[in-house]
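Engineer: here are the coordinates; sequence isn't available:
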């Protein structure tokens, strides 16, 4: 027994020395991967801006990169407007439904009901986005065409916006519910003891107390909607425009990257390098959203 104890202790000592080093290597790999991605984006983006004025890139409202060289326009505002339009529609759909689902699961549902509903809700997060894209194109768009007076284009901003909103409902609902569950029950019991109804407790006590986590879930949802690719590629179309028309075709930043990455563009051309410029812009957008979510969580976090 003494020999076995010594052997197990020596094995534990080896594991205690080896495992932390393995974890450190994994962390270093992650860091260098991020650095490599950013370095690649910056290098190719600078090459693009050596050919196209950065002022034109951020001020021109026309995006026609496939025209002849003298007539090509690289104004990313058109792609940004398409991206923000889809994102705005998605958040109009996702925030009310996701927040309502979170309040129900946290404040009204029994433990048994929560165990059934929450996994079903989170199944939405596991559906491939390309399935969502065809769902938007083949089901949501024909349905909207019957509802909207005057009809709707087969490729439009409204349909993918709605479906992107449906896709991010589980993210908002799950994160918001976790924030609400972190609120101590003593606050609920105190409000109920003072005569508040369950709805008043949920809206005036629990929700304000969990506000930092709820807002952070909104910001992360926006970041997810901005970076969505397949849904807007399939159902949104490929007509970049700075005009806001929900029933007509649009193009987002991610959809443009997919379009150019299909292999028809020659290596080293201006259109090729434009992928990296658009990708860098998208990276900055999502980075700002994630930093904003972290700032909100730290700034308004309630500690109990």
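Structural biologist: Yep, it's here. This is a predicted model, so every value here is computed, not measured. Residues are numbered from 1 along each chain as shown.
Engineer: contacts and neighbour counts: CA atoms only from here.
Structural biologist: Noted.
Engineer: where exactly do the strands run in this structure?
Structural biologist: When secondary structure is read from DSSP state E, the chain shows strands at 63-64, 73-74.
Engineer: so can I have TSV of the ones you listed showing distance to residue 213 and mean neighbour count?
Structural biologist: Listed next are the strands of the chain as TSV, based on distance: least, Cα to Cα, whole Å; neighbours: other Cα atoms under 10 Å:
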stretch	distance to residue 213	mean neighbour count
strand 63-64	38	19
strand 73-74	38	22
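Engineer: ok, and here's another one to check against it:
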């Protein structure tokens, strides 16, 4: 009986240990990066709140960090962000869900193999291209019908909605594909049509994944920067629910656009105006983090487990 190849076994063991520590290092690096970003936001935001009351910041209705009289009320920026998010949701959520239903329940395997990657190409288009497309093509086309400003929330909302469609459709389609075929076959055995099976069986069974895709897509819309910076304008103003037309037809300024404006301006690095960039960033981070927590809660609370 020959002796075992100790050299070979030792090499395999050492290689496994190297890869294990390498993967652990990558995981720690991603966590360290996130912690560093959060700490940076917190430290500079605390410097800002030492000069400006958090209550004035969170409840103020005027945002003017560089023009006299200066004012640091974040509500107009939150208002602009909500307008873009709401407008993009009206486009992305129904189209993305219907696309997911088609890919999961109606498309053949061959069509799905072609359509899903083609749809996900939209997610790879640089957002600056989306922004210029909205400014150069969407706004002039809509201006024929509606009295739009050159920079407006409607064009930005449409393009942001198009941008997040792949996120909604891809995650929702994955959730629907995970529904067991036995549920579909049982419904067909009871005489249900494909439409009934899709809307009354598959969609409810995949509801946790669908809601998660909605929230993740809206979080992406809230954090979008280049599209709104190029197409939506830089006019911070409060949301007026009594005038939905004017709310979308005129220029607004979401939080991300305000951060770009401050960062690209000539304000002094240690000034309160510059520090407000981090306060707005912290506000944006808290909002998106809360939405991601809600997404995780919905996914865990309503997840269906099939054997």
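Structural biologist: Yes, it's here. Because the structure is predicted, anything quoted here is derived from the model rather than measured.
Engineer: about what we covered before: out of the strands of structure 1, nearest to residue 127 of structure 1?
Structural biologist: In terms of Cα to Cα, the element of those nearest to residue 127 of structure 1 is strand 63-64, at 32.3 Å.
Engineer: what's the local residue count around residue 28 of structure 1?
Structural biologist: By other Cα atoms under 10 Å, 12 other residues sit near residue 28 of structure 1.
Engineer: what's the match for it in structure 2?
Structural biologist: Under the alignment by TM-score structural alignment, residue 28 of structure 1 pairs with residue 28 in structure 2.
Engineer: residue 126 of structure 1 now?
Structural biologist: For residue 126 of structure 1, the aligned position in structure 2 is occupied by residue 124, per TM-score structural alignment.
Engineer: in structure 2, which residue is closest to the centre?
Structural biologist: In structure 2, the residue lying closest to the centroid (Cα atoms, centre = their mean) is residue 220, at 0.9 Å.
Engineer: ok, the counterpart of that one in structure 1 - contacts?
Structural biologist: When structure 1 is aligned by TM-score structural alignment, residue 220 of structure 2 is paired with residue 224. Counting by Cα atoms under 8 Å, 6 or more residues apart in numbering, residue 224 of structure 1 touches 168, 286.
Engineer: after superposition, how close is stretch 20-35 of structure 1 to structure 2?
Structural biologist: In this overlay with structure 2, the average offset of stretch 20-35 of structure 1 from its partner residues is 1.6 Å by mean Cα distance after the TM-score superposition for structure 1.
Engineer: what residue, apart from its backbone neighbours, is nearest residue 213 of structure 2 spatially?
Structural biologist: Distances taken as Cα to Cα, 6 or more residues apart in numbering place residue 168 nearest to residue 213 of structure 2, at 5.1 Å, with adjacent residues excluded.
Engineer: likewise for residue 175 of structure 1?
Structural biologist: Residue 175 of structure 1 sits nearest to residue 217 (Cα to Cα, 6+ apart), 5.7 Å away.
Engineer: then residue 114 of structure 1?
Structural biologist: residue 105 (5.9 Å).
Engineer: the one you found -> structure 2?
Structural biologist: Aligned by TM-score structural alignment, residue 105 of structure 1 pairs with residue 103 of structure 2.
Engineer: so that match makes contact with residue 112?
Structural biologist: Yes: between residue 103 of structure 2 and residue 112 a contact is recorded at 5.8 Å, counting by Cα atoms under 8 Å.
Engineer: now the match of residue 28 of structure 1: how far from residue 34 of structure 2?
Structural biologist: As judged by Cα to Cα, to the nearest Å, residue 28 of structure 2 and residue 34 of structure 2 stand 10 Å apart.
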